[in-house]
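Visitor: 3D, please:
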Amino acid sequence: MRTAEAVRNGHPDKVCDLVADALLDAYLARDPNARVAIEVQGGHGKVTAAGEVTTREPMSFEEIQGIIQHTYEDIGYQEKLRVETLIAEQSGEIAAGVDTGGAGDSGIVSGYATSETPSLLPKELALARALAQMIDDPSRRERFGPDGKTQVTLDDSGKVASVVVSAQHLGDLEAARQELRKIVAEVLGDDLREDAKVYLNPAGLFTIGGFTADTGVSGRKIVQDQYGPNIPVGGGSFSGKDGTKVDRSGAYFARYLAVRLVRDHGITSAFVQMAYAIGVPRPVWTRIETEPKESAPKLSDTQATVTEIIETLGLRKPIFTERTKRGHFGFDGL
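Guide: Next up is the predicted model:
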C-alpha cells in the first residue's frame, strides 16, 4: 500500500512558501539576475521574512509588506498582518563561488517520473493533489476557507483504500461534509473502492484556520511538494530560492531528466539523483535508475552546469509563485 498527502494553499506552511516565492518573483521581475534566499515564518498575526538578497533593484519595507499582505489575501484570508524583515546581502564568500557559475550551496537533489499517471507523478500524490486543488477552486470559497489537507492511500492494485480530507469550512459542518463527499466521488471516480474508508473533517469543526489557528514555516512541505513519502527527496526546500540555489534548480533539472526518460524513451519509471559542491558548476555525482533497467538510454546533458540549467528551464523569470500554487511538478514540461 502507498499513501501521500497534499496541503491546500491556505495551510500555514504553504502560505509561507507562497509568501517566499511571491517575494522571489517580485525581485526577479525587477532584476532577473537577483540572488534570493528568503525563509518565511508566520503565525498569530505576524510574518517574518528573513534571508539574503543581492540585487540591483532592492525593495522597500513597504513594498515587501504589501506583497506579503496581498499574497495572504489572495489565498483567501482577510486579517491584517504585522510584518518583520531580516534581510541582508548574500555573503561575499558564497557570492565568490556563484560569480564563477558555481552552485550556491552543496547538496543532494532527486528527480522522479512514472508512467502511471498523465502528470508522471505517483498516483497517490496525484490524487491527493487533485482533491486539494478542487477544494481550492475559487468557486468553492462560499463553502470552504483556505486551510486544509488531503491524504490518499492506495492498495496494491492501485485502488483507493482510504481517503482523508480536512477542509476549513464556512457554516454548517454536515453541509461541508456533503460537498466534500461529492468532490471525493468526482476526483477519485472508479479508483475509489466500494469499501474504502472515507474520513471527511474527522475531528469535527474546522472553522478557524491559517495563521489564526497555527504557525507555518517555509520549506516544511518538501515531500508533498515533490513525489510523496515513497520516493527519496533531497533535504533542501524550494520556496524563496532563485535558480543559483541547486536545492531548487538541481531538483527541477533532475525531474526534467526523469520526465524525458519516461515521456520520450518509453521508460516505466526513472529516478535521478545528483550531488553538488558549493562553488562547482557541475554535479559531482549523478545516479540514474530506471524500470526496466535494460532500456535506459544515455542522456547527453546530465552534467549540465548550473547556468545551463537556469537557461534551459527559464529560471530567471518570475514563475515560482504559480508553481508553488499548483505543485512544482506535473505541468509545463516538469
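
Visitor: contacts and neighbour counts: CA atoms only from here.
Guide: Noted.

Visitor: now the helix or strand hosting Ala126, how far from the chain's geometric center?
Guide: For Ala126, the host element (DSSP states H and E) is helix 123-136. The chain centroid and the centroid of helix 123-136 are separated by 13 Å under Cα atoms, centre = their mean, to the nearest Å.

Visitor: before we move on, what about stretch 282-298?
Guide: For stretch 282-298, the distance to the chain centre is 24 Å (Cα atoms, centre = their mean).

Visitor: Of all the residues in that stretch, which ones are buried?
Guide: 282-283, 286, 288, 290, 296 (16 or more other Cα atoms under 10 Å).

Visitor: what residues are up against the nearest residue to Asp147 once chain neighbours are set aside?
Guide: What sits nearest to Asp147 in space, not counting adjacent residues and going by Cα to Cα, 6 or more residues apart in numbering, is Gly10, at 4.2 Å. Applying Cα atoms under 8 Å, 6 or more residues apart in numbering to Gly10 gives the contacts 75-76, 145-148, 209-210.

Visitor: Out of those residues, which sit inside strands?
Guide: Counting by DSSP state E, the contacts of Gly10 place 145-148 in strands.

Visitor: quick one: which of these has the most company?
Guide: Asp147 (30 neighbours; other Cα atoms under 10 Å).

Visitor: that's a helix at Glu73, yeah?
Guide: Yes - under DSSP: H, G, I helix; E, B strand; the rest coil, Glu73 falls within a helix.

Visitor: Out of the contacts of Gly10, flag the one nearest to Leu200.
Guide: Distance to Leu200 across the contacts of Gly10 (Cα to Cα) is lowest for Gly148, with 11.1 Å.

Visitor: can you pull out the helices in this structure?
Guide: Here the chain has its helices, by DSSP state H, at 12-30, 61-75, 92-99, 123-136, 173-188, 210-213, 246-265, 306-313, 320-326.

Visitor: export the ones you listed to JSON lines and tack on distance to Ser157 and mean neighbour count?
Guide: Shown next, in JSON lines, are these (distance: least, Cα to Cα, whole Å; neighbours: other Cα atoms under 10 Å):
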{"stretch": "helix 12-30", "distance to Ser157": "32", "mean neighbour count": "26"}
{"stretch": "helix 61-75", "distance to Ser157": "36", "mean neighbour count": "17"}
{"stretch": "helix 92-99", "distance to Ser157": "47", "mean neighbour count": "15"}
{"stretch": "helix 123-136", "distance to Ser157": "12", "mean neighbour count": "24"}
{"stretch": "helix 173-188", "distance to Ser157": "15", "mean neighbour count": "16"}
{"stretch": "helix 210-213", "distance to Ser157": "36", "mean neighbour count": "20"}
{"stretch": "helix 246-265", "distance to Ser157": "21", "mean neighbour count": "23"}
{"stretch": "helix 306-313", "distance to Ser157": "36", "mean neighbour count": "18"}
{"stretch": "helix 320-326", "distance to Ser157": "27", "mean neighbour count": "20"}
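
Visitor: And this one, please, so the two structures can be compared:
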Amino acid sequence: MSAAEFLFTSESVSEGHPDKVCDRISDEVVDLYFRKAIEAGYETPRVRAACETAATTNRVVLLGEMRGPDTITPDMVEEVVRAAVRDIGYEQDGFHWETLELNNYLHAQSADIAAGVDEGTGTFTDEGAGDQGIMFGHASDETDEYMPAPISYSHRILKRLAELRHSGERPEFQPDAKSQVTMRYRNGVPVGVDAVVVSTQHGAGYSTEEIRELVRPVVTEVLPEGWFPPEENFYVNPTGKFVIGGPDGDAGLTGRKIIVDTYGGAAPHGGGAFSGKDPTKVDRSAAYASRYLAKNVVAAGLAKRCTLQLSYAIGVAKPLSINVNLHDTANTDERKLEARLMEIMDLSPRGIRTALGLNRPIYARTAAYGHFGRSPDNEGGFSWERLDLVEQLKDLAG
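Guide: As a prediction, the model looks like this:
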C-alpha cells in the first residue's frame, strides 16, 4: 500500500450499549433540571449539573453534584431514569426498566466550584469556565454532514438496526450493539470500505448465520453502492451468540465512549466527556463551539478539513488560546482565520451558551450515535451543527 493509500477504522456503539445507557440517563437528568427550572421560573444560567451514572445487572447508581429549583424531587429523577431505560428497550431479566434498583447519590454542587463559575463571585468578575481543559472541533468534506466517513457510516449502521428493532420489523435484534467500519483512502479521499464488523445482541434461538443475514441488508443499505466489503472481511457477531448484553453483560459508566461521541479517532479529543454536564462545563460547550466553527470553515470553502482547538482555565471567561489547523488543504491564512473566528463568536462560556442556546433541555438526544454530524432540530437541539456563519467567512477565501 503506497503512502497515498491507507486504511482508517472507526467504531460506534448503540443506545443500548452499557456505557451509552449511562450517558443517556445522565443527560436525561440534565434535561430534567432545565425543564423544571423553566417551569419554576428559576434562572436557567444558574442550573449546574455534573451527573455520573453507573449501571450493572438490574442496578443503576447516580453520583454527582447538581443545582436547580427546589421543585425537583428524587421521585422525578427516578421517573426519568426508568423512562430512559424503557425507551431504549430494556425489558430483560438481567436489566429491566421496571424492576431495576436505583441508588441516587446526587447532592449539591461544591460551593468552591460555584464561586469560580458564577458571575461576580470568584476571583474574576465575569462568569468563568467550569473547569480548565482543552477542547477540539473538527470538520471534513468527506460526507454531507461534514464528518469523517468511517464514524459516519458506523453510526448509520447502528441507527438503522435500532430503527428496525423499535419498529418491530426486526424483533430478533436487542438493544446492545457495536459497529466498526474500515475505510480505504486514496490521496486523502475515501474510496471504499475494506471491512465491517457488527456485533448485535439478539434473542435466544437464532444462529450466528441467521443474524449475519439479517444484518447484511442493513449494511448494504447504509454504504454507498459498490462499497460493501469483501465477504471475508464482513464480520457479524464473530464470537458467536450474543444473547446476554447491556448492563447485565458488562457494567457501564458515563463518559467512556468519547471517541464514539466525536470523530471516531480521526481528530484529537481534549479528554473530557460530554454527557451529564451543564454548559458551564467547557468540556461540553466549548467542544460544541469548536465543532460549530470548524464546520462553518469547511462549508465556506476555506479548507477541505479543519481542526480547531480551544483552551480554558477554571473561573476564567476568556479562552486562553485558539488554534486552527487546516491540514494543508487551506484556501486562506490560518492566523487570519483565527482572528476572524474570535471576532464573530464570543467564546466565553456565557457567549457560547447564548449563541448556541444551550440552557435548554436538549441533551438526552445527543447521548447515542454521536454529538456531531446531526441535523439541528426545532427545539434547539444540535444548534452547533448550523451553517449560519458561512457568509461571514467566505471573504477570507483566496
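
Visitor: distance of the counterpart of Tyr363 of structure 2 in structure 1 from Ile135 of structure 1?
Guide: Alignment note: Tyr363 of structure 2 maps to Phe320 in structure 1; criterion TM-score structural alignment. From Phe320 of structure 1 over to Ile135 of structure 1 the distance is 22 Å, taken as Cα to Cα, to the nearest Å.

Visitor: against structure 1, where does stretch 267-287 of structure 2 fall?
Guide: Residue span in structure 1 matched to stretch 267-287 of structure 2, by TM-score structural alignment: 231-251.

Visitor: which ones are touching the counterpart of Asp13 of structure 1 in structure 2?
Guide: Counting by TM-score structural alignment, Asp13 of structure 1 corresponds to Asp19 in structure 2. Taking Cα under 8 Å, 6+ apart as the criterion, Asp19 of structure 2 is in contact with 251-257.

Visitor: Mind doing that once more with 7 Å?
Guide: With contact set as Cα atoms under 7 Å, 6 or more residues apart in numbering, Asp19 of structure 2 has these partners: 252-254, 256-257.

Visitor: Spatially nearest residue to it (excluding sequence neighbours)?
Guide: Leaving aside its chain neighbours, Asp19 of structure 2 sits nearest to Gly252 (4.2 Å; criterion: Cα to Cα, 6+ apart).

Visitor: Which residue in structure 1 aligns with the one you found?
Guide: In structure 1, Gly252 of structure 2 lands on Gly216 (TM-score structural alignment).

Visitor: ok, how many other residues are close to its match?
Guide: Count around Gly216 of structure 1 with other Cα under 10 Å applied: 21.

Visitor: How much space separates it from His44 of structure 1?
Guide: 10 Å.

Visitor: go on, Glu142 of structure 1?
Guide: 24 Å.

Visitor: between these two, which one's more packed in?
Guide: His44 (14 against 10).

Visitor: just to revisit the earlier point, among the contacts of Asp19 of structure 2, which are in strands?
Guide: Using DSSP E, the contacts of Asp19 of structure 2 in strands are 252-253.

Visitor: of the contacts of Asp19 of structure 2, closest to Ala111 of structure 2?
Guide: Thr254 (23.8 Å).

Visitor: gap between that closest one and Ala54 of structure 2?
Guide: Taking Cα to Cα, one finds Thr254 of structure 2 at 7 Å from Ala54 of structure 2.

Visitor: Likewise for Arg165 of structure 2?
Guide: Applying Cα to Cα to Arg165 of structure 2 and Ala54 of structure 2 gives a distance of 25 Å.

Visitor: Who has more neighbours out of those two?
Guide: Ala54 (22 against 17).

Visitor: Give the equivalent position in structure 1 for the more buried one.
Guide: In structure 1, Ala54 of structure 2 lands on Gln41 (TM-score structural alignment).

Visitor: List the residues that contact the closest residue to Ala50 of structure 2 other than its chain neighbours.
Guide: Distances taken as Cα to Cα, 6+ apart put Lys277 closest to Ala50 of structure 2, at 4.8 Å, once the chain neighbours are dropped. Lys277 of structure 2 makes contact with 30, 49-51, 284, according to Cα under 7 Å, 6+ apart.

Visitor: Glu142 of structure 2: which of those is nearest?
Guide: Arg284 (24.4 Å).

Visitor: need the contact list for the residue nearest to that closest one when sequence neighbours are not counted.
Guide: Distances taken as Cα to Cα, 6+ apart place Phe274 nearest to Arg284 of structure 2, at 4.8 Å, with adjacent residues excluded. By Cα under 7 Å, 6+ apart, the residues touching Phe274 of structure 2 are 255, 283-284.

Visitor: any idea how far Gly272 of structure 2 is from Arg35 of structure 2?
Guide: 25 Å.

Visitor: likewise Gly226 of structure 2?
Guide: Relative to Arg35 of structure 2, and taking Cα to Cα, Gly226 of structure 2 is found at 46 Å.

Visitor: Quick one: residues contacting Tyr276 of structure 1.
Guide: For Tyr276 of structure 1, the contact set (Cα under 7 Å, 6+ apart) comprises 103, 106-108, 283-284.

Visitor: one more time with 6 Å, if that's ok
Guide: 106-107, 283-284 (Cα atoms under 6 Å, 6 or more residues apart in numbering).

Visitor: returning to what we had before: could you dump the contacts of Lys277 of structure 2 to TSV with distance to Ala111 of structure 2?
Guide: Formatted as TSV, these follow (distance: Cα to Cα, whole Å):
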residue	distance to Ala111 of structure 2
Val30	19
Ala49	13
Ala50	14
Cys51	17
Arg284	21
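
Visitor: and which of these is nearest to Ser207 of structure 2?
Guide: Proximity of the contacts of Lys277 of structure 2 to Ser207 of structure 2 (Cα to Cα) peaks at Cys51, which lies at 39.4 Å.

Visitor: correct me, but that closest one touches Asp278?
Guide: No - if you go by Cα atoms under 6 Å, Cys51 of structure 2 and Asp278 don't touch, sitting 9.2 Å apart.

Visitor: Compare those two (neighbour count), which wins?
Guide: Neighbour count, other Cα under 10 Å: between Cys51 of structure 2 and Asp278, Asp278 has more, with 31 against 26.

Visitor: Give me the distance between that one and Ala149 of structure 2.
Guide: The value you get for Asp278 of structure 2 to Ala149 of structure 2, if Cα to Cα is used, is 29 Å.

Visitor: count of residues packed around the closest residue to His371 of structure 2 other than its chain neighbours?
Guide: Nearest residue to His371 of structure 2, sequence neighbours excluded (Cα to Cα, 6+ apart): Asp261, at 5.5 Å. Using other Cα under 10 Å, Asp261 of structure 2 has 24 neighbouring residues.
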